[in-house]
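Chemist: next comes the sequence, and after it the predicted model I'd like to discuss.
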Amino acid sequence: MALPTVLKLLELEDVKVFKMTADTDTAPTYDTAVDIPGITKIGIAPKVENKKLQGDSKLLDIYSKVTEVELDIEFAELSLDAMKVLVGGEVTTSGTTPNQVTTYSLKPDTATAPYFKLEGRWLYAGDGIGDAVVRFYKCKVSDISFEINDASGNFGTVRAKAFAIPCESNNAWFDIDVRESAQPLA
């Protein structure tokens, strides 16, 4: 029996980012996966450009084409390693136990946002489906923010916006895989 092509988007369970090291016409290459902990949302917004053909005092035709894809990502925990992949910067550790210090530092000379791949997996996609995975091959952050609240507030969140860009090798903004058998992300 064929897998369903109608998906229910529930239980986003895992998201990973991979810093892109090269984008060639044969295949992109990436660094090791970095987990985005506490993922709560991936918003996907294809932007459509419309051209209207007017004539004889009426609308004759409309041409519509997706020109870019925008992402809105929200997560509940601040990962310093994920920040490095998303916006650049450096993560360093110094000292020895019990006086270790890990520092995330964003400076002008390390603040160039790299390209990255983003993969997200949701556990429930509907009856007869093991899981589903969305994969964006080449992304770049356009905005990132995080909240730090006092004890009287709620937990802070991290929000990032990014653009997906077609890769050289597959010319795709993203793919969605519907899988009969559930498998964790690599």
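Modeler: In hand now; what should we look at? Numbering: from 1, shown residues only.

Chemist: okay, CA-based contacts and neighbour counts for the rest of this
Modeler: Noted.

Chemist: so which residue is dead centre in the protein?
Modeler: For the chain, the residue sitting closest to the mean C-alpha position, by Cα atoms, centre = their mean, is Leu118 at 4.2 Å.

Chemist: quick one: residues contacting the closest residue to Lys51 other than its chain neighbours.
Modeler: With Cα to Cα, 6 or more residues apart in numbering as the criterion, Lys51 has its nearest non-adjacent residue at 5.1 Å, and that residue is Tyr63. Taking Cα atoms under 8 Å, 6 or more residues apart in numbering as the criterion, Tyr63 is in contact with Asn50, Lys51, Lys52.

Chemist: please enumerate the helices of this structure.
Modeler: In order along the chain, the chain carries the following helices (DSSP state H): 80-87.

Chemist: still on that earlier bit, distance of the residue nearest to Lys51 relative to Gly38?
Modeler: If you measure Tyr63 against Gly38 using Cα to Cα, to the nearest Å, the figure is 40 Å.

Chemist: please name the nearest non-neighbouring residue to Asp177.
Modeler: For Asp177, the nearest residue in space outside its immediate sequence neighbours is Val133; the separation is 5.1 Å by Cα to Cα, 6+ apart.

Chemist: isn't the one you found right up against Glu119?
Modeler: Yes: with the criterion set as Cα atoms under 8 Å, Val133 and Glu119 qualify as a contacting pair; they are 6.8 Å apart.

Chemist: and Arg179, how many neighbours?
Modeler: Using other Cα atoms under 10 Å, the number of residues around Arg179 comes to 16.

Chemist: tally of neighbours for Thr103?
Modeler: Burial of Thr103, expressed as a neighbour count using other Cα under 10 Å, amounts to 12.

Chemist: want to compare, so here's the second one:
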Amino acid sequence: MPISRVTKVYSVGDAKISPLTSDPAGGPAVYGTLLDVPGIQEMAISGDVEVKQLRGDNGKLATNVTITNIQVAVTHAKLSLDVLKAIIGGTVTDTGTTPAQKSAWDLTQANATLPPFKLEGVTPPNGVDIVGGDLHWTLHKLTLSAFPDLGFANEDYRVSSFTADADPLIADGKWISAVLNETAVALV
């Protein structure tokens, strides 16, 4: 008997992004190295639909609805220069020697490429109704839809966030996947 397809969804335990490096027709899509989204706090998925109604004879005759967008909003507690490079572009360089090491992310007009990327988030184990199980949300091909929220906060922690729009993969048409696991599977 298959596991239940109905569950609670409690918390987000981990999230990772991966640059999309190839999306050929007929697939498979190819992704780069997984990067941790540090201090993940929220991964909210929403979408837009376009509704068209056919009217005639002084009444409604038919309705057609199309999904026009899937979007994700991510909030995370810690800044990652590697995540910035993966979702916006730019370069990350490490220089110096102890005690004067530096790691810098630089964005220029030429390297602000807004590359496509995959995002996968997971509940902690037991974050679903299945004891020891988990739920994974995967958005297979994302592109930023707004510049990330970055900066400082006066006398408080500054969390970072970004929003991105999903496109279907050319390889297999996937936009979004939800996988409910009987036994929790870590993001690797």
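Modeler: Noted; the coordinates are in hand. Just so it is clear, the structure is predicted and the values come from calculations on it, not from any experiment.

Chemist: rewinding a little: surely the residue nearest to the centre of structure 1 is in contact with Val15?
Modeler: Yes: contact between Leu118 of structure 1 and Val15 holds when scored by Cα under 8 Å: they sit 7.1 Å apart.

Chemist: what does Ser177 of structure 2 align to in structure 1?
Modeler: The equivalent of Ser177 of structure 2 in structure 1 is Asp175 (alignment by TM-score structural alignment).

Chemist: so who does the closest residue to Ala112 of structure 2 other than its chain neighbours touch?
Modeler: Among residues not flanking Ala112 of structure 2 along the chain, Gly89 sits closest, at 4.8 Å (Cα to Cα, 6+ apart). Gly89 of structure 2 makes contact with Leu107, Asn111, Ala112, Thr113, Leu114, Pro115 under the criterion Cα under 8 Å, 6+ apart.

Chemist: got CSV for those, with distance to Leu79 of structure 2 too?
Modeler: Compiled in CSV, these are given as follows (distance: Cα to Cα, whole Å):
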residue, distance to Leu79 of structure 2
Leu107, 15
Asn111, 20
Ala112, 18
Thr113, 20
Leu114, 18
Pro115, 19
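
Chemist: for these, which one is nearest Pro28 of structure 2?
Modeler: Distance to Pro28 of structure 2, by Cα to Cα, is smallest for Pro115 among these, at 18.1 Å.

Chemist: any idea how far Tyr63 of structure 1 is from the residue of structure 1 most remote from its centre?
Modeler: Ranking residues of structure 1 by C-alpha distance from their mean position (Cα atoms, centre = their mean) puts Asp56 at the top, at 45.6 Å. Between Asp56 of structure 1 and Tyr63 of structure 1 the distance is 18 Å, computed by Cα to Cα.

Chemist: same question for Trp122 of structure 1.
Modeler: 34 Å.

Chemist: do the same with Asp14 of structure 1
Modeler: Taking Cα to Cα as the measure, Asp14 of structure 1 falls 37 Å from Tyr63 of structure 1.

Chemist: what's the counterpart of Ala113 of structure 1 in structure 2?
Modeler: Per TM-score structural alignment, the equivalent position to Ala113 of structure 1 in structure 2 is Leu114.

Chemist: what's near enough to touch the closest residue to that match other than its chain neighbours?
Modeler: Beyond its immediate neighbours in the sequence, the residue positioned closest to Leu114 of structure 2 (Cα to Cα, 6+ apart) is Ile88, lying 4.3 Å away. With contacts defined as Cα under 8 Å, 6+ apart, the neighbours of Ile88 of structure 2 are Ala112, Thr113, Leu114, Pro115, Leu144.

Chemist: between the residues you listed, which has the most around it?
Modeler: Leu144 (20 neighbours).

Chemist: tell me which residues touch that residue, please.
Modeler: Leu144 of structure 2 sits next to Ile87, Ile88, Leu114, Phe162, Thr163, Ala164, Asp165 when contact means Cα under 8 Å, 6+ apart.

Chemist: likewise Gly120 of structure 1?
Modeler: For Gly120 of structure 1, the contacting residues are Leu12, Glu13, Asp14, Val15, Lys16, Val133, Val134, Arg135, Leu185, by Cα under 8 Å, 6+ apart.

Chemist: now the residue nearest to it when sequence neighbours are not counted: how far from Ala22 of structure 1?
Modeler: Ranked by Cα to Cα, 6+ apart and with sequence neighbours excluded, the top spatial neighbour of Gly120 of structure 1 is Val15, at 4.2 Å. Distance check for Val15 of structure 1 against Ala22 of structure 1: by Cα to Cα, it reads 21 Å.
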